[in-house]
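Novice: Need a 3D model of the following:
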Amino acid sequence: MSPALDPDLLRSFVLVAEGGSVTRAAMRVGRTQSAVSMQMRRLEEALGQPLLVRGPKGLTPTAHGTWLLERARLLLGMHDEIVANFRTPSIAGHVRLGTPDDYALVWLPEILAGFAETYPAVEVEVVCLPSTDLLPMFNRGELDVTLFSSGHDTGGAEPETLWRGPLRWVGSATRAAHKVRPLPLVLAHNGCLWRRAAAAALARAGVPWRMAYSSASQTGTHAVVLAGLGVTVGLSVQPPPGLRLLGPEDGLPALPELEIAMVRRAGLPVADALAERIRCGFSAGSAGTGRLAA
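Specialist: This next block holds a predicted model:
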């Protein structure tokens, strides 16, 4: 008989593989580092293959681990949905969700669709604004749950990391604005973490640049990039048609990693329910058309 796969082992494996660290995964699941290391050994013994290998950037999946990672995300998403449907009491009301539009199109469609199926009596109000606007709104009590780029001041609220990955340059698939010098950038305002990361990377690489266009929305930046008037910065996910990811082979320096975090209002059952659905959606990799790029 084939060995049964414990969802707890798979959940810890996904967190280790995504974060590159047993310590970070242990903090997420509330276990000791040695306990998570033991889980990884049990999973590898059950499957008969090494799943993780240590490299210069921490633990990374082997070929078998990469294959498992994609399927473990899907399995955990289904597992958590089943448990939520049978264990969660009926909840009704109104919940206010804040998110940068960069994340809304990538993750939220499947998350919100699943939440609506489980909690049909809950009305979700979605506010799309930059992280620098969303966090003050949350601290003023105008939002119940918000996603944001980690690194901004949360005003004392305890953040929860949902996703971690490198930022990437994004340019036109048919035009070569990335070859122009000074490099024309299409980004948000000066307080934007992505803009600061781009400027710092270009400065270190000695690449001259100028701001060609500023927009607080991803739709605005993508429109200008599609026109071939500049390059922007985005998540390491497959960009919309007409755009492509750029990198060192295009003469652009590597960008740092980004963490997407979440804060929620304590003591509000409807906010807890939405936060749990968001957490499960990110854990399962439910990125819809925003698949992680190769």
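
Novice: make it CA atoms for all contacts and neighbour counts henceforth
Specialist: OK.

Novice: got the contact list for residue 69?
Specialist: 13-14, 17 (CA atoms under 8 Å, 6 or more residues apart in numbering).

Novice: what does residue 229 give?
Specialist: Neighbouring residues of residue 229 by CA under 8 Å, 6+ apart: 177, 184, 212.

Novice: got a markdown table for those, with secondary structure and distance to residue 170 too?
Specialist: A markdown table is the format used below for the contacts of residue 229 (DSSP: H, G, I helix; E, B strand; the rest coil; distance: CA to CA, whole Å):
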| residue | secondary structure | distance to residue 170 |
| --- | --- | --- |
| 177 | helix | 10 |
| 184 | strand | 12 |
| 212 | strand | 14 |
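
Novice: Counting neighbours, which of those comes out on top?
Specialist: Tallying neighbours with other CA atoms under 10 Å puts residue 184 at the head of the contacts of residue 229, with 22 neighbours.

Novice: I figured that one hits residue 212, correct?
Specialist: Yes: here residue 184 lies in contact with residue 212, judged by CA atoms under 8 Å, at a distance of 5.1 Å.

Novice: list the residues that contact both of these two?
Specialist: What both residue 184 and residue 212 touch, as defined by CA under 8 Å, 6+ apart, is the set 229-230.

Novice: Second input sequence below; structure requested for side-by-side comparison:
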Amino acid sequence: MRRYDLELLHTLATVAETGSLSAASLRLSRSQSAVSEQIRKLEESCGQILFLRGKKGSTLTPVGQRLLGHARSMLSLNDAVYLDMQGISLAGELRLAITDYFQPAGLAAILKRLHDQYPALRLHVSVRKSVEIEQTSSADEFDIGLSMRIVGEPIINAQKPDSPHKCIPIRREPLAWVASPSFVMRELEPLPLIALPGTCSQQRYMLAILKESGVAHYVAHSASGVLGLQSALSAGLGVSCLNASAVPAKVTAFRGRKGLPILPEVEFNLIVPHVFNSAFAAEAAAMLAQQFR
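Specialist: Below you'll find the predicted structure:
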């Protein structure tokens, strides 16, 4: 009897969540050809076609949908076994503050997996801006935060000798200029942007780097959160910059304007207040770091 490769099943789940091989390759930090080869191997192992590929992305076939359900169960069980072998068992209440730039399409599945693996752990999740997470981390408003920053920019109040909290790097993702394939850039027109309020550090960075590079632009649509920004992008209302795991399905890299500045990476960090004074917080942080990576 053949045994399925968990790495191949993980790739299947990632392509299903992101909606395309290109988006999955960004999340998995692999080339698109490597992701395609993994899906090919899995289809060969199954003897079935798992995805229908088209201009708008990759869609699961009915067989692929069935395998995805099994894959998620197997991946969750694998994580549970690993944690059990490590002697990690958490019980209690944990207040978790998360930036909405972190895997918007996959976050609910991650939280569900945490619930299944740690039935005695009661999670209280709130979505906040990264700057709020970093600035209020010592105000006893949450136990652990997950924030995002532009690589090279300092984390507020973190990594200082007298810092009240610990910063744990989780993952890095590329930033990219993105737009819907339906968006048409008119010649000589200023770049129409989809932006978030000025309190968002990533949006401030986007506006600043365009101004510094001398790219004419204007805010065509202002959204209140990442979900609204994704909807406006999908509708073809303009261009924005997003980290890889926040790019919605059917939105792609934008190459309709020459001279756009090269964007850096972003880094996600766990912010753990009073980590050295709480064994529970330290253990929970180690568990979350493993899950979010």
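
Novice: about what we covered before: most neighbours among the contacts of residue 69 of structure 1, which one is it?
Specialist: residue 13 (27 neighbours).

Novice: That one: which element?
Specialist: Using DSSP states H and E, residue 13 of structure 1 falls within helix 7-19.

Novice: State the span of structure 2 onto which that helix is aligned.
Specialist: Against structure 2, there is no aligned range for helix 7-19 of structure 1 (TM-score structural alignment).

Novice: and whichever helix or strand comes after that helix with helix 7-19, angle?
Specialist: With elements assigned by DSSP H and E, the helix or strand that comes after helix 7-19 of structure 1 is helix 22-29. On the basis of axes from the mean of the first three to the mean of the last three CA atoms, to 10 degrees, helix 22-29 of structure 1 is oriented at 130 degrees to helix 7-19.

Novice: so where do the helices sit in the stretch 101-250 of structure 1?
Specialist: Under the criterion DSSP state H, counting those that start in this stretch, the stretch 101-250 of structure 1 contains helices at 101-118, 131-139, 193-205, 218-226.

Novice: of those, which approaches residue 38 of structure 1 most closely?
Specialist: Evaluated over these, closeness to residue 38 of structure 1 peaks at helix 101-118, with 31.6 Å, by CA to CA.

Novice: hmm, back to that, could you export the helices of the stretch 101-250 of structure 1 as TSV, including mean neighbour count?
Specialist: As requested, those are exported to TSV (neighbours: other CA atoms under 10 Å):
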stretch	mean neighbour count
helix 101-118	17
helix 131-139	19
helix 193-205	17
helix 218-226	19
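
Novice: possible to save those helices as JSON lines with distance to residue 150 of structure 1?
Specialist: Formatted as JSON lines, the helices of the stretch 101-250 of structure 1 follow (distance: least, CA to CA, whole Å):
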{"stretch": "helix 101-118", "distance to residue 150 of structure 1": "13"}
{"stretch": "helix 131-139", "distance to residue 150 of structure 1": "9"}
{"stretch": "helix 193-205", "distance to residue 150 of structure 1": "9"}
{"stretch": "helix 218-226", "distance to residue 150 of structure 1": "18"}
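
Novice: so residue 255 of structure 1 is in which element?
Specialist: Per DSSP H and E: residue 255 of structure 1 is located in neither a helix nor a strand.

Novice: which non-adjacent residue is nearest it?
Specialist: residue 167 (5.5 Å; CA to CA, 6 or more residues apart in numbering).

Novice: Share the number of residues neighbouring that neighbour, please.
Specialist: 20.

Novice: and it, how far is that from residue 247 of structure 1?
Specialist: 10 Å (CA to CA, to the nearest Å).

Novice: swap in residue 190 of structure 1?
Specialist: Residue 190 of structure 1 sits 23 Å away from residue 247 of structure 1, going by CA to CA.

Novice: who's more crowded, these two?
Specialist: The neighbour count for residue 190 of structure 1 versus residue 247, taken as other CA under 10 Å, is higher for residue 247 (14 against 10).

Novice: check contacts around the more buried one.
Specialist: So, once contact is read as CA under 8 Å, 6+ apart, residue 247 of structure 1 ends up touching 168-169, 253-254.

Novice: rerun that using 10 Å as the cut-off
Specialist: 168-170, 178, 253-255 (CA atoms under 10 Å, 6 or more residues apart in numbering).

Novice: Make CSV out of these and add distance to residue 282 of structure 1.
Specialist: Shown next, in CSV, are the contacts of residue 247 of structure 1 (distance: CA to CA, whole Å):
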residue, distance to residue 282 of structure 1
168, 19
169, 22
170, 22
178, 31
253, 28
254, 24
255, 22
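
Novice: Right, I'll leave it there.
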